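Participant: Quick check, what structure comes out for this input:
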Amino acid sequence: MAVTIIDSLHALPADVWDSLLPNPQPFLRHAFLSALEDSGSVGGRSGWQPSHRLWCDEQGALQAAMPAYLKQHSYGEYVFDHAWADACRRAGIAYYPKLLGAVPFSPVTGARLLGDAQAAGQLLAALTAGLSTEGLSGLHVNFTSPACDAVIGACEGWLERLGCQFHWHNRGYRDFQDFLDTLASRKRKQMRKEREQVVGQGIDFERRAGHELTEADWDFVYQCYANTYHVRGQAPYLTRDFFSLLAERMAEMIRVVFARQHGRPLAMAFSLVDGDTFYGRYWGCLAEFDRLHFETCFYQGMEWAIAEGLERFDAGAQGEHKLIRGFEPVITRSWHYLCHPGLQAAVAEFLEQERYGVRVYAEQARSYLPFRQSGEV
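Facilitator: The predicted structure follows:
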């Protein structure tokens, strides 16, 4: 058996690819990844060249796969290796192109080696063995699930990197007030005050699922999304077509919160859902208002997750401001295989220290959570 490389998911029927998925998470579905390709969000001059890796048996049946991309830069990954690339440049070592197993622009933990563990391990071994032949500096696999960690961790030469995100957990709450009742009094009052500030500015909200949205709605969603990049002088990663394609292919997983003031659209938060998780992805506003971001992106999402009986709210990367709103620290993992021995040794030393720091940070972050302690009112 040998690795097969495809430069588009359309080389495979959707049901064949999706049959390898361990759960219904939206980001790994053929519909999501192909929408990135078909919309031009990846490919072309984006620096994300689809290079998906397949492992088939002797009869040609697909046994394992990795969603993968040839990268000419490190943007849109949310695992930051720019310093490694800079060190290579100074040392005269080529860092790009590199191979990345990931979901573009999506810092969401999930399966990256698809299929059963034995076949996935064989695919991984073949990939690392062929890196030099392909002229690649290494293989990076970001935001891996525990099952993926087990496969990669059993292989030699891989370096583990830790990160920290903040997720909110629905502990069987009946409604938002039920959640508030678990908080310390001062934090509870602070959260109520934040929400009242938004209402006091004449802002109201509407929640709509994907099948309820029109192309005019998607125009507004994209305008808000793109504005978050434009105000920083950057180009948005995703194209307008991506949102329409996603609405065609997986509308049942889309959730959008709209904020309006006296009927005038102000802001939106775009999210996806699966069987147990609410994934907050993109937000944007056309005018700034006090606490609008927190209400649109966090509190509305919490209420929606409670209403749908979802267990977890993953609101994306970074954001220590999430802590005081009940989002708890969660360790994330990525794995890195570097071909150059000197680079491998230097990064290994750095990551050993970084892992310790991340664990300490995550533990210390828990002290900022707003939950009521035993004996508190």
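Participant: When you work out contacts or count neighbours from here on, use the C-alpha atoms and nothing else.
Facilitator: Will do.
Participant: In the stretch 101-250 of the chain, mark out all the helices, start to finish.
Facilitator: For the stretch 101-250 of the chain, applying DSSP state H, counting those that start in this stretch gives helices covering 117-129, 131-134, 146-153, 176-180, 185-200, 215-230, 240-250.
Participant: For residue 312, which of those helices is the nearest?
Facilitator: Residue 312 lies closest, by C-alpha to C-alpha, to one member of those: helix 176-180, at 13.3 Å.
Participant: buried sites along the closest one?
Facilitator: Of the residues in helix 176-180, 176, 179-180 count as buried by neighbour count, 16 or more other C-alpha atoms under 10 Å.
Participant: for stretch 323-335, same thing?
Facilitator: Neighbour-count burial for stretch 323-335, counted by 16+ other C-alpha under 10 Å, picks out 323-329, 332-335.
Participant: And those residues, which is closest to residue 124?
Facilitator: residue 335 (11.9 Å).
Participant: wait, doesn't that closest one sit right on residue 142?
Facilitator: Yes - here residue 335 reaches residue 142: they are 6.4 Å apart, a contact under C-alpha atoms under 8 Å.
Participant: one more, for comparison:
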Amino acid sequence: MTLQIIASLRDIAPDAWDALVPEGQPFLRHAFLSALEDSGSVGPGSGWSSEHLVLMRDGQCRAALPAYRKWHSFGEYVFDQGWADACQRAGIDYYPKLLAAVPFSPVAGPRLLAAAETDGLTLLQAIPDYLSGEALSGAHLNFTDAALDRSVRTQPGWLERLGCQFHWHNRGYRDFQDFLDSLSSRKRKQMRKEREQVAGQGIEFQWFGGEQVSEAQWDFVYACYANTYLVRRRSPYLTRNFFSLLAERMPSAIRVVMARQSGRDVAMAFSLVGGDSLYGRYWGCLAEFDRLHFETCFYQGMDFAIAQGLQRFDAGAQGEHKLIRGFEPVLTRSWHYLRHPGLRAAVSAFLEQERAGVRAYAEEAKTALPYRQV
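Facilitator: All right, here's what the predicted structure looks like:
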């Protein structure tokens, strides 16, 4: 077994990479990650430098860790800026660090791709020595799946961090009205009123697959996406070319819903489909309309999931406003290996308290759900 570093996915055949990716994981496919690289969304000037760890045997890729060398903590959605600030005050270098995550997408899933469990464990065990040899402060595995959680727990030095997201689950609903019937009367009326307010503004919706979206429409999608950052005086993470490359490389996973008023597009939501799940990723509008965000980002996705028989709708990170619309709290996990012993001890103590708080928050959040008591 030899450990190799892949600085660009151009250096590995798509079939060899995708052979390690489980079904239903669009964010880990060669097409998605290479579109980020080739579009310049990650790479020079972004603070994200591709540094994929690959375990080879007899010329065959046996395991891979999609990873990035980072010089900041933006676009991760597992917030460690406080750790970096403490290091700066103490004269400890926190950057660069190694991050295994899907850039700009807080989506849980496999982070360690392997042909066999033993291959994955071998790569996992190689990470601490790799960090030391490269003078990296630590490694961070964000939004992991249960299989990796089990493996990391067997290894010394890794610290567990919990987070909370809100996902909607399709419990065999026949249609949106069937879902509404599962809610308390007050919440059911509130959702119906929100949808009526949007329809009353003359706004209609149309869904597109990736192969159906024209370049002019991608211009509109990107303008909407970028505007969500520009109104906050921030630069968008993704480049315009990313959307075109992704549509070229994996169109079957893409779903875009356009909101139209008087024949003019006014808003959009961009999603990916994988396995039994719909992943809402980006949204934006070029004018303000009452309740349009809730309809475009939540109710349209729920309608689509029901119609397509999808079981789960992950509409993105955070957002307590999702609770009253039926999105349930779900715990997420990340794992952190910090080489500096003092930093590791301090973070370990902090995370122990934070885990208790996150669990308590998730339990309390359930009390805000709109479902009828049975």
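Participant: Which one of the helices of the stretch 101-250 of structure 1 lies nearest to residue 85 of structure 1?
Facilitator: Nearest of those (C-alpha to C-alpha): helix 131-134, 17.2 Å.
Participant: buried sites along that closest one?
Facilitator: The neighbour-count check on helix 131-134 of structure 1 (16+ other C-alpha under 10 Å) flags residue 131 as buried.
Participant: Count the residues that sit near residue 279 of structure 2.
Facilitator: The criterion is other C-alpha atoms under 10 Å. On that basis, residue 279 of structure 2 has 23 neighbouring residues.
Participant: What does it correspond to in structure 1?
Facilitator: Using TM-score structural alignment, the equivalent of residue 279 of structure 2 in structure 1 is residue 279.
Participant: Contact partners for residue 140 of structure 2?
Facilitator: By C-alpha atoms under 8 Å, 6 or more residues apart in numbering, the contact set of residue 140 of structure 2 is 97-100, 334-337.
Participant: Just the buried residues of stretch 17-33 of structure 2, please?
Facilitator: Those would be 17-22, 25-33, for stretch 17-33 of structure 2 by 16+ other C-alpha under 10 Å.
Participant: Inside helices: which ones of those?
Facilitator: Judged by DSSP state H, helices contain the following of the buried residues of stretch 17-33 of structure 2: 17-18, 30-33.
Participant: Comparing the longest helix that structure 2 contains with structure 1, how large is the average distance?
Facilitator: The single longest helix within structure 2, with elements called by DSSP H, is helix 341-365. Compared with structure 1 after fitting, helix 341-365 of structure 2 deviates on average by 0.2 Å (mean C-alpha distance after the TM-score superposition for structure 1).
Participant: got the contact list for that helix?
Facilitator: So helix 341-365 of structure 2 is in contact with 83, 87, 159-164, 323, 329-331, 337-338, going by C-alpha under 8 Å, 6+ apart.
Participant: And stretch 170-178 of structure 1, by the same measure?
Facilitator: Contact with stretch 170-178 of structure 1 is made by 179, 302-303, 305-307, 309-313, as judged by C-alpha under 8 Å, 6+ apart.
Participant: Determine how far the last residue of that stretch lies from the first.
Facilitator: 10 Å (C-alpha to C-alpha, to the nearest Å).
Participant: Where in structure 1 does whatever helix or strand residue 62 of structure 2 lives in fall?
Facilitator: Assigned by DSSP states H and E, residue 62 of structure 2 belongs to strand 60-65. The aligned range for strand 60-65 of structure 2 in structure 1 is 61-66, by TM-score structural alignment.
Participant: related to what we said a few turns ago, and the longest helix of structure 2, what's buried?
Facilitator: 343-344, 347-348, 358-359, 362, 365.
Participant: any chance of these in TSV, plus distance to residue 134 of structure 2?
Facilitator: TSV is the format used below for the buried residues of helix 341-365 of structure 2 (distance: C-alpha to C-alpha, whole Å):
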residue	distance to residue 134 of structure 2
343	18
344	18
347	22
348	23
358	33
359	36
362	38
365	42
